[in-house]
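*Asks:* After the sequence you'll find the predicted model.
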Amino acid sequence: MNAPHAAALARSAADAGGPAGPGDPGRGLLDRLDALRGLVSALVERRTATDPTADDPLRGLYLSDEAVHHVLGTWAPVSDADADAGSDRGVVAGPSHGSWEGPDRMARLAGRAGLGALDVALVLVALAPDVDRTFEPLYGYLNDDVSRRRATVGLALELCGVPTRSAAARARLHPSAPLLALGLLEVLEPERPFLTRSLRVPDRLTDHLLGDDTPDAALLGLLRPMPDPLPGDRAAEQFTHRLAALLATAPATVYLREQREGDGLAAYASALRAAGLDGLCCAEPGGHVPELLREARLGGRAVVVPALPAEPGPLVRALVAAPDVTVLLAGTRPYDPHWAPEDPLVLDAPDRRDGGTDAWRAALGTDAGSDGFDLAATVAPYRLGGDRIRRAARAARALAAFDGAPLTATHVRRAARRQSASGLESHTRRIRPAVDWGDLVLPAGPLAQLRELALRARHRDRVLGDWRLSAGGGRGRGVLGLFAGESGTGKTLSAEVVAADLGLDLYVVQLSSIVDKYVGETEKNLERIFTEADRTDAVLLFDEADAVFGKRSEVKDAHDRYANMESSYLLQRLESFDGIALLTTNLRANIDAAFTRRLDLVVDFPFPDAGQRLALWRHGLAHVPSADGIDPAPLARDFELAGGSIRSAVVTAAYLAAGRGDEVTAQDLLEGARREYRKAGRLVPGEGGW
């Protein structure tokens, strides 16, 4: 490149680009580049005026003797004072017609990240070729290598008017200095001498300074929008106000421990809105914490992690190490000081179950519940957190739209039940109830107790929480019931009806999967079930509960000792249980009295009398094609069968009729009843007929 051409290129570069519009977010950056272009042009002019190789077309591809003598002739020692203070010329001092300070994005970023004037200048020099291609040949000329079109460390310091031997200036490019530590600048080619290493600004920073707010490509699929705030009770609103005041003051790191998943995110959404801040919500940052923090710095936003991974230590340490960024964490586990050397502010998230009806109504729409169903009664059994409420509401509206019908309680329950999916299936059997109160044939007393059990599940938060009738001592708000009675009297069916009335799934605990011959393993399996049930809206059923809730005995050997330890563990765990658990037993006398004291209700299921047996026969035949004039009254009188056996007899009769391709007859019913007697080892009455 000859001298006239270099000077002409510098002058044309100074005229390139044109002014930016007044509403252009990148105007401040372009103004800075205009000033930088003038400095580069002046430096090119000075080089071409004194460089004897300026006219050599191969300049930059080899080093001639004349060039060596020129370099040696222009070298001069730099005093220590000049090295520390730098020069009063260059990008650091700013252009003569303006100032580097201003309300543009670069100035705001410098304020948030604690960057000095030299840091800003280095970034500007490094990103110039990425914004304006006319800088490339100029940098190639100044680097004495036409193939190297990025600014090197030496060129950047020279353009900044800082001696290349300045220890303070070189320290700004140390890996621990803000530019590199915050991911705002990269020093490439570490194998080269320091002054010839290339500088590069990440594309995301350049795009941001030009006005592009699209998140970093590394974060695609990881970020999700912050939810809209949901209303809460008075205590939740006071908590939100205090947290918002904290966040508006200075960057803070906070950990909210949740009772229910989603409560922390709901609290953060409300606090950020009140503080006038935005949040970057990322559930699983993984190995992209640097990109996440950089994105937060660029936009002046908070990092929100609504759920911690199984091993939260590395993530928490990486986030807490950024004191200039507000970091908001949430989780159901207690905070462990071993997660990070510096502790965040640890708080308990407000319980969004209180005032939950208002939150549901806000999420579903202002007219929710006005079309023939009681919204408060519908959502009372569910203990969903704020974000889960919003997702359930969105799913309920989608279900209603799919059905082409107004929103109903059924839509809300189906959607809420999906948000309560859990890991209970590993030790339990899931039942989706398909029965109702009309399927129960029971005396008035047990039926009233079952309805009271459902009522307790709906109103426990009001009675035990708002009215402060909890027993204290760390006791939970669980609802515990025992169903006692002979086999087939309707205990399991009743549990299913209660679950259906509450709009919850029924999980039947499989004792074979939790009882273990090794000491302590049974308790571990039970703890997994109770822990999962605590955070799940479901009804837990311990069928044949006397196997694990049996009486403690006198210790005569090691087996008795460990059996008593299991019972003691269960007693303690039931007191802190926060869910709904039902126990069934055929032998109530085998249940330890200490368990029954902790139960809310004990429902005795009597053996059905003749009138109830007749009702059970008729209920079983309600949907079965039957011969005209069939009357199960003699069967109800002569065969003393429980409800489960009567159902089995009807099923047997139905198969006999289906095999003939005919309707169920009285003889089919009689045969079914006789088979139930034979299975039980009882004498069959009336072998000769009715």
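*Replies:* Thanks, I have it. This structure is a prediction, so every number in the text was calculated from the model and none was measured.
*Asks:* C-alpha only now, for contacts and for neighbours.
*Replies:* Fine.
*Asks:* Okay, helices next: where are they in the stretch 351-500 of the chain?
*Replies:* Read by DSSP state H, counting those that start in this stretch, the stretch 351-500 of the chain holds these helices, from start to end of the chain: 356-364, 375-379, 386-403, 409-418, 444-460, 491-502.
*Asks:* Residue 55: what's it in contact with?
*Replies:* Taking Cα atoms under 8 Å, 6 or more residues apart in numbering as the criterion, residue 55 is in contact with 1-3.
*Asks:* Residue 252: which of the residues you listed is nearest?
*Replies:* Distances from residue 252 to the contacts of residue 55, taken as Cα to Cα, are shortest for residue 1 (54.2 Å).
*Asks:* Start and end of stretch 402-419, how far apart?
*Replies:* 19 Å (Cα to Cα, to the nearest Å).
*Asks:* put this beside the first:
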Amino acid sequence: MTYGVRDRREADAAPLGEPSGPGDSAAPGDVAGPGDPSGPGLVDPAGPRDLWERLGGVERRVRRAVAARRAVDPDPDDPYRGQYLTPEAAERILAAPSALHPPPEGGEGWEPLSPGGRLGRLAAGFGLLPLDVELLLVATAPDIDARFERLYGYLNDDLTRRRPTIGLALELCGQPAAGPGRFRFSAAAPLVGGGLLEVQEPGLPLLSRVLRVPDRVTAHLLGDDEIGDALQGVVRIGGGRPEAAAAAQAARVADAVRTGSGLVYLLDKGGDPARLAVDALLAGGRRPLVVDPEALVADPAPERLAQALVTEARLSGGGLVLGPVDALDPRRPERARLLRELCAAAAGVPLVTYGAKGWDPWWTRESPVRFAVAPPPAARRTRQWERALADAAGSGAGEPAPLDDALADAVAPYRLDAEQVRKAAVVATRTAALERRPVGADDLRAAVRAQNSAGLERLARRVEPAVGWDDLVLPPATRRQLAELALRARHREQVLGQWRMRPGGGRGRGVIALFAGESGTGKTMSAEVVAAELGMELYVVDLSTVVDKYIGETEKNLERIFVEAAEVNGILLFDEADAVFGKRSQVKDAHDRHANVESAYLLQRMESFDGIAVLTTNLRANLDEAFTRRLDVVAEFPMPDEPQRLALWDRCLGTEMPRDEGLDLAFCARRFELAGGSIRACAVTAAYLAAEAGRPLGMEQVVSAVLQEYRKLGRLVLESEFGPWLDGGRAGDA
């Protein structure tokens, strides 16, 4: 392989690199002209015409540079070119123009770029000078046609350096080596600072450093608008049809994006800031690039990824959506620095961030324009579901069909953003399609539960409800209180949010209930029934994981639970709540002071809670009175009376178990004053005894089970209670 050009007249007269005759090997000038449609496969007539025209200019300058080198090269066919330096070559180097006395700055008179072309938009978006554009094209040429590599190798006088150096790029653009053009390669200049150009081999002198254009930039110039490989899994393109009801607020955010640095912060007050951010960028004619903050932080080089995000936004004329910012945890110094660098690099690029906490001015050099995003009204949430279900079913071209009453009631209690609604609608539609039937209320409830994050499961035990109202045996007053709890949970957004019936003071939109009664009276089961009524999951807090002997740790554990619970559509159950919600006492030592601080924290946190919580206690008198004032529903669970005990016995024994004709459940209900939990335990024990005996369940097994339960409870066994069955029960127990 040779690096020479056969004749200078050939180089000037023919297209660069065209072989002079049959059988000739390709010389370093064998490049079909980018501006020549007759070239072998380089030009697409429908492609970016401005790019081809500019690359044609690069070709002409390369041709002249090759011819000039050939004119002074005594042995152009030397196969060891670049591996040694002869005395004659040293003399030629010394005779070349010196950079210490540079000639007047030259260069061609470059035509203005077309504003509608990709090059023109790229130059405007990155603030490039005409010289920057030409330098970028010189560096891009080898990535568009590999034969430029051989040309640059020849001009660099080095077989291994097949990309342009800074010195060669300046030479091809008619710039002196010591002129101001070399400063266009500094880290702060648009080419390098904007991520359009990489300067490699920093250990070499500046003029010898190699230039490389990232693949994503080359692909963009050639017409590719797909997100680059480096950003796959980190960013996605936001879309969808903006809702007319949110158009006014989206327009206001879009106006703020267009002014100043373009930094906007949406404070989540229970609304859908992610959807609003996308709608605002679409309203401003921008392409929304939605960033996954957790993937950004997990990357080994997040700073490099942040720069790639900004470059992608500038290339595509888009804007960035980053949130929730809480996932970045900007309170940590390294995360705060990442956020600060991202906001600084994105100066002039629309950056819409959102989160549930206030923006700290220390995070960025410039403070954002802030908007509060309130929960949407019930009618708008219903329209979101209608549109999502229509899109999931593939019939979203026209106006979606309205939800029937059953489906509207099923989705009313949930707090979901637009993306969660879309995912839930897809899951519900697929589930119904498997059974070839329309989407039902149960499909929607199950699909919503599937959107709950697993974060709360690490702190509480998840219970999927498996009981209903028919399984409860309670007094009418208690059932009414449970129904009121379900009613409040279903309509809380309308009453507390839209009608503002709990304004100011940092009060949340949560619903807090207290279930008070003796052990076994059905408090936990009732919470499960309410969760089933609302189509939610029940999360039972394990107090052993909450209470900590070290000062301040209990509050931290509770805070984590409250934060996670606010993000899921579920009911939080604090069983035996008086352990952490006890009365404040007079301070006599440090332990009393710490206990009072715990209670004071809980008083404040319960009032600002945005979810649904149920507290259960066996001793209501042990709860602080300040907690009682903050409760929305108080349900009393008394011991069951005789008719209720009879119903409990019959229900706990079930319909599948064979019963002896002599089984007298009325006698059991009349004589044994037990709570529902104890009756269930007796029924299970009696079933085991009947299974062991191999005969239908009779009074002997039931009485024996009751005796065991009495011993567990520490109660006296009186003959007046057991009557004639006492001796039989003892014999069965033995």
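*Replies:* Now that the structure is in, tell me what you want to look at. Note that the structure is a prediction, hence the values are computed from the model and not measured.
*Asks:* TM value for the aligned chains?
*Replies:* The TM-score (TM-score structural alignment, normalised by the length of the first structure) is 0.91; 676 aligned residues with a Cα RMSD of 2.8 Å.
*Asks:* related to what we said a few turns ago, most tightly packed of the helices of the stretch 351-500 of the first structure?
*Replies:* Across the helices of the stretch 351-500 of the first structure, the average number of neighbours (mean count of other Cα atoms under 10 Å) peaks for helix 491-502, which reaches a mean of 23.
*Asks:* what residue of the second structure takes the place of residue 8 of the first structure?
*Replies:* Residue 8 of the first structure is assigned residue 10 in the second structure as its aligned equivalent, the criterion being TM-score structural alignment.
*Asks:* dump the residue contacts of residue 37 of the second structure.
*Replies:* Going by Cα under 8 Å, 6+ apart, residue 37 of the second structure touches 43-45.
*Asks:* any idea which of those has the most stuff around it?
*Replies:* Neighbours were tallied for each of the contacts of residue 37 of the second structure (criterion: other Cα atoms under 10 Å), and the maximum of 18 neighbours falls on residue 43.
*Asks:* Wasn't that one part of a helix?
*Replies:* No: Residue 43 of the second structure: not assigned to a helix; according to DSSP: H, G, I helix; E, B strand; the rest coil it is coil.
*Asks:* still on that earlier bit, nearest to residue 548 of the first structure, out of the helices of the stretch 351-500 of the first structure?
*Replies:* Of all these, helix 491-502 comes closest under Cα to Cα, at 17.4 Å.
*Asks:* Distance check, the nearest residue to residue 412 of the first structure once chain neighbours are set aside against residue 275 of the first structure.
*Replies:* When the adjacent residues along the chain are set aside, residue 412 of the first structure lies closest to residue 396, with 5.1 Å between them (Cα to Cα, 6 or more residues apart in numbering). Computed with Cα to Cα, the distance linking residue 396 of the first structure and residue 275 of the first structure is 31 Å.
*Asks:* what's the answer for residue 100 of the first structure, then?
*Replies:* In this structure, residue 100 of the first structure lies at 30 Å from residue 275 of the first structure, with Cα to Cα as the measure.
*Asks:* Just want to know which of these two has more residues nearby.
*Replies:* Neighbours of residue 100 of the first structure and residue 275, each counted by other Cα under 10 Å, are more numerous for residue 100; the result is 21 against 18.
*Asks:* Of the contacts of residue 55 of the first structure, grab the buried ones for ChimeraX.
*Replies:* One line in ChimeraX is enough to select the buried members of the contacts of residue 55 of the first structure, burial here meaning 16 or more other Cα atoms under 10 Å:
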select :1,3
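*Asks:* Which member of the contacts of residue 55 of the first structure is positioned nearest residue 505 of the first structure?
*Replies:* Using Cα to Cα, residue 1 is the member of the contacts of residue 55 of the first structure that lies nearest residue 505 of the first structure, at 79.6 Å.
*Asks:* count of neighbours near the residue lying closest to that closest one once chain neighbours are set aside?
*Replies:* Nearest residue to residue 1 of the first structure in three dimensions, chain neighbours excluded: residue 57, at 5.3 Å (Cα to Cα, 6+ apart). Taking other Cα under 10 Å as the criterion, the count of residues near residue 57 of the first structure is 10.
*Asks:* Could you check how far residue 57 of the first structure is from residue 511 of the first structure?
*Replies:* 88 Å.
*Asks:* how about residue 630 of the second structure, what's its match in the first structure?
*Replies:* In the first structure, residue 630 of the second structure lines up with residue 598, judged by TM-score structural alignment.
*Asks:* pretty sure that match contacts residue 576?
*Replies:* No: checked against Cα atoms under 8 Å, the pair residue 598 of the first structure and residue 576 is beyond contact range at 10.8 Å.
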